[in-house]
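Asker: What follows is a predicted protein model with its sequence.
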Amino acid sequence: MDAFDKEIITAFFVASISGETATDIIRRKLALSTEYLEERIDHLVKNGFIEGNRKSLTEIGKNSIRIVLAGGVFDIIHPGHIHTLRAAKALGNVLVVVIATDKTAQKMKNRIPLHNMELRRDLVRSLSMVDLAIVGQEGDIFKSVELVKPNIIALGYDQIHQEKFITDGCKKIGIDVSIARLQSPIPDIKSSKIEHDYGKSIYGI
């Protein structure tokens, strides 16, 4: 299986959650003729990676990719986010990012987010390393985990989640995951600091 087959399988996985068609996702990324794309999908169907209905992955197809799940507020996208998400994507084939709801973001940041959850999702979705961005479920992080069924959950250097809490919660819903704690080369860059420094520069406080 080559890198292009992985792209097709990734698109089918993303489509299973987003509701889009896999072919639309692929064409958004790559300029391909319809004929060539259909030939490659036929090849993957023949080899048991895609179901005969050409709408979903088989178990073999799902198991052929590594799915990475990351999460956060992402109210102000900054270089630390970019580095962390690139590092998360490097751990597997598919990067799914869960965006905190507005209520969760307010609890985490002790303030109302500057951007609502739909806008924050769209901003993260526009990043090249992100395959899918979704808004999380209020009050239960494991609902998103159950939906995505990741192989790896990537935690940022400043995320306070306890790794044992996550692995135990995943086991309760029948999902076996690895936890990756990512490091930032610029840990001093945080959204809260950017907002604070901006306020000082504008208002002189």
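Answerer: Right, received. Where do you want to start?

Asker: from here on, contacts and neighbour counts on C-alpha atoms
Answerer: Noted.

Asker: This protein: helices as residue ranges?
Answerer: Ranges of helices in the chain, per DSSP state H, are 3-18, 22-29, 34-46, 59-63, 79-89, 102-109, 117-125, 141-148, 163-172, 191-203.

Asker: Quick one: those as TSV, columns for distance to residue 185 and mean neighbour count too.
Answerer: TSV is the format used below for the helices of the chain (distance: least, CA to CA, whole Å; neighbours: other CA atoms under 10 Å):
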stretch	distance to residue 185	mean neighbour count
helix 3-18	29	19
helix 22-29	29	15
helix 34-46	39	14
helix 59-63	32	15
helix 79-89	8	20
helix 102-109	22	16
helix 117-125	20	19
helix 141-148	27	16
helix 163-172	21	14
helix 191-203	15	12
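
Asker: can you tell me how far the residue sitting nearest the centre point of the chain sits from residue 122?
Answerer: Nearest to the mean C-alpha position of the chain, by CA atoms, centre = their mean, lies residue 96 at 1.7 Å. Using CA to CA, to the nearest Å, residue 96 is found at 13 Å from residue 122.

Asker: Comparison target, given below:
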Amino acid sequence: MRSKRLQEKNLLQYVNHYKRSDKTIILAGGCFDLFHPGHLEYLHGAKDLGDILIVGINSDDSIQSIKGKRPLFPLKERVAFLSSLECVDHLLVIPDLTLVRAIQIIKPHFFVKGIDYQGKTFPEQQAAKDVGADIKLIGEKKLYSSTQLKKIYER
């Protein structure tokens, strides 16, 4: 299976090509450790906004910083799984805790988060506004949580 993972050094080349071709670029992100139906709905909803979906996937180290534990599935496996999804055009590994740097580099037309962020502030809001990205919250009320699923798995 072909990996859709982009190296940061090649990212701008792809982004500039898509923008010259008048493609709408969407940036989404997440850990995607225990992939569940909510993740799939989120990614399909993001892709429905435009042409090119770039997904920022947290590195193993950034997940450990965010959640306190290593991911159940290592980065290589999470990249392979997301690469198999037709709705995902490219993956970008995010070593940071947020997608701020990715937003600043890509300057997407849309930046998406899950509906569970409604009414909350998040670090990427200002960066998205600064580059003119439209912020969209995708999905329905959160029915699944990777953290909850992991607790069930560990029983």
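Answerer: Thanks, I have it. The structure presented is a predicted model; accordingly, all values stated were derived computationally and were not measured.

Asker: TM-score for these two?
Answerer: The TM-score (TM-score structural alignment, normalised by the length of structure 2) is 0.78; 144 aligned residues with a CA RMSD of 2.7 Å.

Asker: who touches both of residue 96 and residue 122 of structure 1?
Answerer: residue 133 (CA atoms under 8 Å, 6 or more residues apart in numbering).

Asker: quick one, which of the helices of structure 1 is nearest to residue 134 of structure 1?
Answerer: helix 117-125 (6.3 Å; CA to CA).

Asker: Let me see the residues that make contact with the closest one.
Answerer: 73-75, 97, 99-102, 130-135.

Asker: With distance to residue 155 of structure 1 as extra columns, can I get those residues in JSON lines?
Answerer: As requested, the contacts of helix 117-125 of structure 1 are exported to JSON lines (distance: CA to CA, whole Å):
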{"residue": "73", "distance to residue 155 of structure 1": "13"}
{"residue": "74", "distance to residue 155 of structure 1": "14"}
{"residue": "75", "distance to residue 155 of structure 1": "17"}
{"residue": "97", "distance to residue 155 of structure 1": "11"}
{"residue": "99", "distance to residue 155 of structure 1": "13"}
{"residue": "100", "distance to residue 155 of structure 1": "14"}
{"residue": "101", "distance to residue 155 of structure 1": "18"}
{"residue": "102", "distance to residue 155 of structure 1": "20"}
{"residue": "130", "distance to residue 155 of structure 1": "15"}
{"residue": "131", "distance to residue 155 of structure 1": "17"}
{"residue": "132", "distance to residue 155 of structure 1": "17"}
{"residue": "133", "distance to residue 155 of structure 1": "16"}
{"residue": "134", "distance to residue 155 of structure 1": "17"}
{"residue": "135", "distance to residue 155 of structure 1": "17"}
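
Asker: quick one: which of these is nearest to residue 167 of structure 1?
Answerer: Using CA to CA, the contacts of helix 117-125 of structure 1 come closest to residue 167 of structure 1 at residue 97, 18.0 Å.

Asker: Distance check, the corresponding residue of structure 2 for that closest one against residue 76 of structure 2.
Answerer: In structure 2, the residue paired with residue 97 of structure 1 is residue 55, using TM-score structural alignment. Distance, residue 55 of structure 2 to residue 76 of structure 2, by CA to CA: 15 Å.
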